[in-house]
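Q: kindly return the folded structure for what I paste below:
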Amino acid sequence: MRTFANLDEVKAAKGEQLGVTEWHLVTQEQVNLFADATEDHQWIHVDLDRAAKGPFGGPVAHGYLTLSMLAKFSGQLWKVGGLSMAVNYGLNKVRFPQPVRVGKRIRAHGQLADIAENKMGLQVTVLITVEIEGEAKPGCVAESLALLVPAG
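A: You can find the predicted model right below:
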């Protein structure tokens, strides 16, 4: 995890790598819970028998489930001191180059891609790549935006 004492240190690190998170195992239980929460029960995610005969050879995580893991991964990649709050400001580009098969482990790599002044503080763009263990292509590549508001 990359730790910054304040916003000045964040500004100075533009373009730098933030590091790599811990591995996370994607389970069928997690996929099923996500399907229930989003009401997306497409067979490639939840029908084990049909998915085994499908194009991926088994069930795969929803792309949006993989994307939602950025919340967990961001907390493992970096933190900034001296803030009153840090909020998710949105996303720019998001791609899912390869499906994440159930039973695979994923982790994220982060880069502090861009920084812009905002009337409340800094708007930071972090390029996050979700690696799938043993696969050549990532499961997700996204530009995640955060708004960092200084204390006081």
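Q: C-alpha from now on. contacts and neighbour counts both.
A: OK.
Q: quick one: contacts for the closest residue in space to Asn32 that isn't next to it in sequence?
A: Spatial nearest neighbour of Asn32, chain neighbours left out: Val46 (6.3 Å); criterion: C-alpha to C-alpha, 6 or more residues apart in numbering. Contact analysis of Val46 by C-alpha atoms under 8 Å, 6 or more residues apart in numbering lists Gln28, Val31, Asn32, Ala35, Pro59.
Q: to compare against the first, here's another:
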Amino acid sequence: MKRHVGIETLSDWVEVTQAMIDQFAEATGDHQFIHIDPVAAAQTPFGGTIAHGFLTLSLMPLLSSKVADAPRLEGAKMGVNYGGNKVRFLTPVRSGSRVRGRFKLLDFHEKRPGQFQQTTEFTVEIEGAPKPALIAEWMSQIFV
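A: The predicted structure follows:
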């Protein structure tokens, strides 16, 4: 894994649908109109409904599963989120947009025998947009 530090990988594109946004609103209780009311949201500067920022962040596992050449730790039994060093929401993701993940492994080390920690720069790009939806520095732990 250490030889992959600094290398970027890209996921396939994934459409963020209104159904995904509505389901996230139900799961989190965040029913702000900019997410779930297309008529009212059309009157905002966004011009329509947008995904929750936390929905966009939560796409990390889905997008990472769609990276064909992602480095994987041999013998891994499970991985868990450890936390974020920073998260910035830069551009709203409009319903119907396609996004992809850009991943760059920043650090990988063994915390204790059989437990490794990695820090990854995670960027969500919006197809056709000049700026990404978000940039995060995320830590996870992998157990072998």
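Q: residue in the second structure matching the residue nearest to Asn32 of the first structure?
A: Matched by TM-score structural alignment, Val46 of the first structure corresponds to Ile36 in the second structure.
Q: please apply the same query to Gly75 of the first structure.
A: Under the alignment (TM-score structural alignment), Gly75 of the first structure pairs with Ser65 in the second structure.
Q: what range in the first structure matches stretch 80-91 of the second structure?
A: Using TM-score structural alignment, stretch 80-91 of the second structure pairs with 87-98 in the first structure.
Q: so which residues make contact with the matching stretch?
A: Around stretch 87-98 of the first structure, the neighbours that count as contacts under C-alpha under 8 Å, 6+ apart are 63, 123, 137-148.
Q: buried stuff in the helix or strand containing His45 of the first structure?
A: Secondary structure from DSSP states H and E places His45 of the first structure in helix 43-46. For helix 43-46 of the first structure, the neighbour count (16 or more other C-alpha atoms under 10 Å) marks Ile44, His45, Val46 as buried.
Q: go on, stretch 67-86 of the second structure?
A: Buried residues in stretch 67-86 of the second structure (16+ other C-alpha under 10 Å): Val67, Ala70.
Q: distance between the ends of that stretch?
A: This stretch, stretch 67-86 of the second structure, spans 22 Å end to end (C-alpha to C-alpha, to the nearest Å).
Q: noted, bye for now.
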